[in-house]
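J.: Structure of the sequence below:
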Amino acid sequence: MSKATFQVENDDASRVTRAWVLHPDIKSDPNRRLADHGLAEAISLARALPELEVVGGEVVPLKTVRAGMLFGSGKIDELHDALEDKEIELVLIDGPVSPVQQRNLEKAWGVKVLDRTGLILEIFSDRAATREGVLQVEMAALSYQRTRLVRAWTHLERQRGGLGFVGGPGETQIEADRRAIDEQLVRLRRQLDKVVKTRALHRAARAKVPYPIVALVGYTNAGKSTLFNHLTGAEVMAKDMLFATLDPTMRRVELPDGPEVILSDTVGFISDLPTELVAAFRATLEEVLAADVICHVRDISHPETEEQAQDVREIMTSLGVEEDRPSFEVWNKLDLLDAEARDAVQVRADRDDQVFAISALKGAGTDALLAAITTQLQGAKREAQLHLDFAEGRKRAWLFDQDLVETEQQTDSGFDLTVRWTVQQEAQFERL
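T.: Next up, the predicted model:
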């Protein structure tokens, strides 16, 4: 089998839809990447949907994109025969496909066609667990679907009569469909606004017990959830699968010799993330915007780790995360490298105080990472409750001199105080 085509072993009989993945390798694309790795990622995306049996895929070299069919007529015919031989029901094209191209390809091949955006939306729809996540995916899917309303099927070409209450006689079915989608989007936005307000209240409540937030971000399947589980002892879904984590997960963690923090595991980023989802998941990623420290987890064993890292940086910038936000790069999956490559990566990481080479699976290197986070957060304030006897006037005066007291209540035995202080200030207080 050629380098650009390969079969996928799959013994899961429960998957009912036979799918084939095509990765268009467009020579004129300035952002073109290694075709084989692009195909491998696309197949991994497809395999993230349990109802698909991913038979395999291939790279399709293209000099230019054909406006009406994407591929040339010869390739269309060749693929038609191959898809028929393999009894393929769904073709997944790793890239953007216009509504017209989708219609023409479905007609030529006699199968359903889905582009990269549609596939990612399907995965998100399958994985969303929280109410907010479900609403955001529904809105993104509707926005995407609205662009797909072309005169592709007979029911979209007929005239709608009706009673004239909505749209009036003569409104085309495509206009009625758009109207229905727009109305549903309005309803979803109202529901989402309520959920977002609830999240804001939860954030406000956490702010009253202000644990610093440490957010894990990175390309999908970089190992964020594995690292999260190792550091927290939680059991977040962590698989060798794209988008294994969708909704944000947070746990309280006590750093060694440092403050307690809230560790946040977030949805993974990916190249060419649909714009609908970048906007829709802005609220979900608010924990990143509020983070005191960001840990950018990278799969250092991946051949395109640098390109993946750049994708993450660009999405972070689009979300409004400042470049000067305290952050560390976490080079994960050392265990997948051979000894020579592992040593080389470790040497590179040791030269930069902001970079840590680790294996989240084995736990190697995580102690140094936690120590660096602790040092970074030494200036972060947290709340504490104190009781001082009447005889401890010196300590009480010091707290007020440092402007650390939030509230104070006198009791029969002394004073109950709520203070906000850093780790250093707490240590100073203990030495008084």
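
J.: contacts and neighbour counts: CA atoms only from here.
T.: Noted.

J.: which residues touch stretch 280-295?
T.: 132-133, 136-137, 139-140, 196, 212-217, 247-248, 264, 266, 319-321, 325-330, 373, 376-377 (Cα atoms under 8 Å, 6 or more residues apart in numbering).

J.: and this one, so I can compare the two:
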Amino acid sequence: MINLEEKQERILLAGVETAENYQSFESSMVELAELTKTAGGLVIDQFTQKRERPESRTMIGSGKLEQLRWAIEVGEIDTVIFNERLTPRQNVNLEAALGVKVIDRMQLILDIFAMRARSHEGMLQVEQAQLNYLLPRLAGQGIMLSRQGGGIGSKGPGETKLETDRRYIRTRIENIEKALKKVEKTRETIRQKRANSGIFRIGLIGYTNAGKSSIMNALVGLDKEQYEQDELFATLDATTKAVKLVEDFTVSLTDTVGFIQKLPTELIKAFKSTLEESANVDLLIHVVDASNPHHEIHEQTVLKIMEDLQLAAIPVLNVYNKMDKVDGEFIPTLAPAVQLSIKSEAGVQWLKTAILEKLHELFEHFELELPYEKAYQLPEIRKFALVQSVTEGERAYQITGLIAPELAWKLPTD
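T.: Here you go, the predicted structure:
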């Protein structure tokens, strides 16, 4: 009987701890193992080394290199994944010295993005990022360029394409950029229509696997379910849905790609238009996995990327999710914040309440007289404003409530 089951790739992880990365080194190595699992690899062993600075030729010292050779032979290792970004020369030297495929954290993340991309735009963005990453690695690569697809680090455009000349790669990148510009124009048109629709916009932002998609599903309703899994980068494409927070009051909710430590600059550039969805909202919900022991490092990573994307001026509500998985006392480090488990009905209600309380801070008070002959407008007003009271006057309804300052123009006038 022929066994058609694909053999799981056996992986050895390697990392270099320096004075620059020692605070986040442990968490990033744990994350590297999770990334490898997400990519379908089986982690067999892990090697780390403390150095003042990475070795210029091979990232690690000669003694550690010998240990790696021995571990590769004993563990029947297929691939070595480094936690640091390797230069093209380091990559070539390591593959020559170790005799197996060597990739770095950046290529691993690119590989996972290639696995996760579903939309035409997402696939183009990932391919663009991969080609920009691999272009400087074309020259003089022995084992790397002999790979014929298969295994971690070979998703997306494929290694066989990289055996052609640089001109082909550059032409492909130019064609992708042209295609993405057309998609970006369409996205901008949709974004402009959404901005002109007179609806308050909320965006979800956070570290990968913090529970953003679960929050989207809980607020939107299961009949419009967004894909969610307990895995890194479960969703890549920006998704916007309408959400009723109370009675008929409706907001738009946008979920986009999660962040991670050392997110490749190629991906940030390629996904610029997708990430900019977060810049076109009125309120950001920063979702944090409270159960993760390294959540404070995750918070700082997200805050840094938010700063890079120029999101600092947008109001933020911090949500510590997965509190049902937290052991012992939990002390939040960001404020204002709400602590909950979005998988519970109580958690969903707490989140809605927290959002409404935040809106009360951001909205302005209004008073309105609505003539009885225009009573048909009241249901529409309830959709974009928080109506607090409606009383009957002599000739009109007396309405009070709260509204986003930028939406005040939608209130009917005499």
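
J.: Please list only the buried members of the contacts of stretch 280-295 of structure 1.
T.: 132-133, 136-137, 139-140, 212-217, 247-248, 264, 266, 319, 321, 326-330, 373, 377 (16 or more other Cα atoms under 10 Å).

J.: what about the helices in structure 1?
T.: 35-47, 73-85, 99-109, 116-127, 131-147, 173-208, 224-232, 275-280, 286-289, 305-319, 339-350, 366-376, 393-401, 423-431 (DSSP state H).

J.: what does stretch 263-273 of structure 1 correspond to over in structure 2?
T.: The alignment of stretch 263-273 of structure 1 onto structure 2 (TM-score structural alignment) spans residues 253-263.

J.: one step back: which of the helices of structure 1 sits closest to residue 258 of structure 1?
T.: With Cα to Cα as the criterion, residue 258 of structure 1 lies closest to helix 366-376 of the helices of structure 1, at 5.3 Å.

J.: which position in structure 1 aligns with residue 398 of structure 2?
T.: Per TM-score structural alignment, the equivalent position to residue 398 of structure 2 in structure 1 is residue 431.

J.: give me the number of residues near its match?
T.: 8 (other Cα atoms under 10 Å).

J.: now it: how far from residue 395 of structure 1?
T.: Residue 431 of structure 1 sits 10 Å away from residue 395 of structure 1, going by Cα to Cα, to the nearest Å.

J.: and if you look at residue 215 of structure 1?
T.: Between residue 215 of structure 1 and residue 395 of structure 1 the distance is 35 Å, computed by Cα to Cα.

J.: Tell me who's in contact with the residue nearest to residue 419 of structure 1 when sequence neighbours are not counted.
T.: Nearest residue to residue 419 of structure 1 in three dimensions, chain neighbours excluded: residue 405, at 4.5 Å (Cα to Cα, 6 or more residues apart in numbering). Listed by Cα under 8 Å, 6+ apart, the contact set of residue 405 of structure 1 reads 399, 417, 418, 419, 420.

J.: so who does residue 344 of structure 2 touch?
T.: Contact criterion Cα under 8 Å, 6+ apart gives no residues in contact with residue 344 of structure 2.

J.: any idea how far residue 215 of structure 2 is from it?
T.: From residue 344 of structure 2 across to residue 215 of structure 2, the span is 11 Å (Cα to Cα).

J.: which residues touch residue 267 of structure 1?
T.: 217, 220, 243, 245, 246, 247, 248.

J.: Over to residue 205 of structure 1?
T.: Residue 205 of structure 1 neighbours (Cα under 8 Å, 6+ apart): none.

J.: Need the counterpart of it in structure 2.
T.: For residue 205 of structure 1, the residue aligned by TM-score structural alignment is residue 193.

J.: again, but for residue 238 of structure 1
T.: Residue 238 of structure 1 maps onto residue 228 in structure 2, by TM-score structural alignment.

J.: Next one: the closest residue to its match other than its chain neighbours from residue 233 of structure 2, what distance?
T.: Leaving aside its sequence neighbours, residue 228 of structure 2 sits nearest to residue 213 (Cα to Cα, 6+ apart; 5.6 Å). The gap separating residue 213 of structure 2 from residue 233 of structure 2 is 10 Å, by Cα to Cα.

J.: next one: residue 244 of structure 2
T.: Residue 244 of structure 2 is 27 Å from residue 233 of structure 2, where distance means Cα to Cα.
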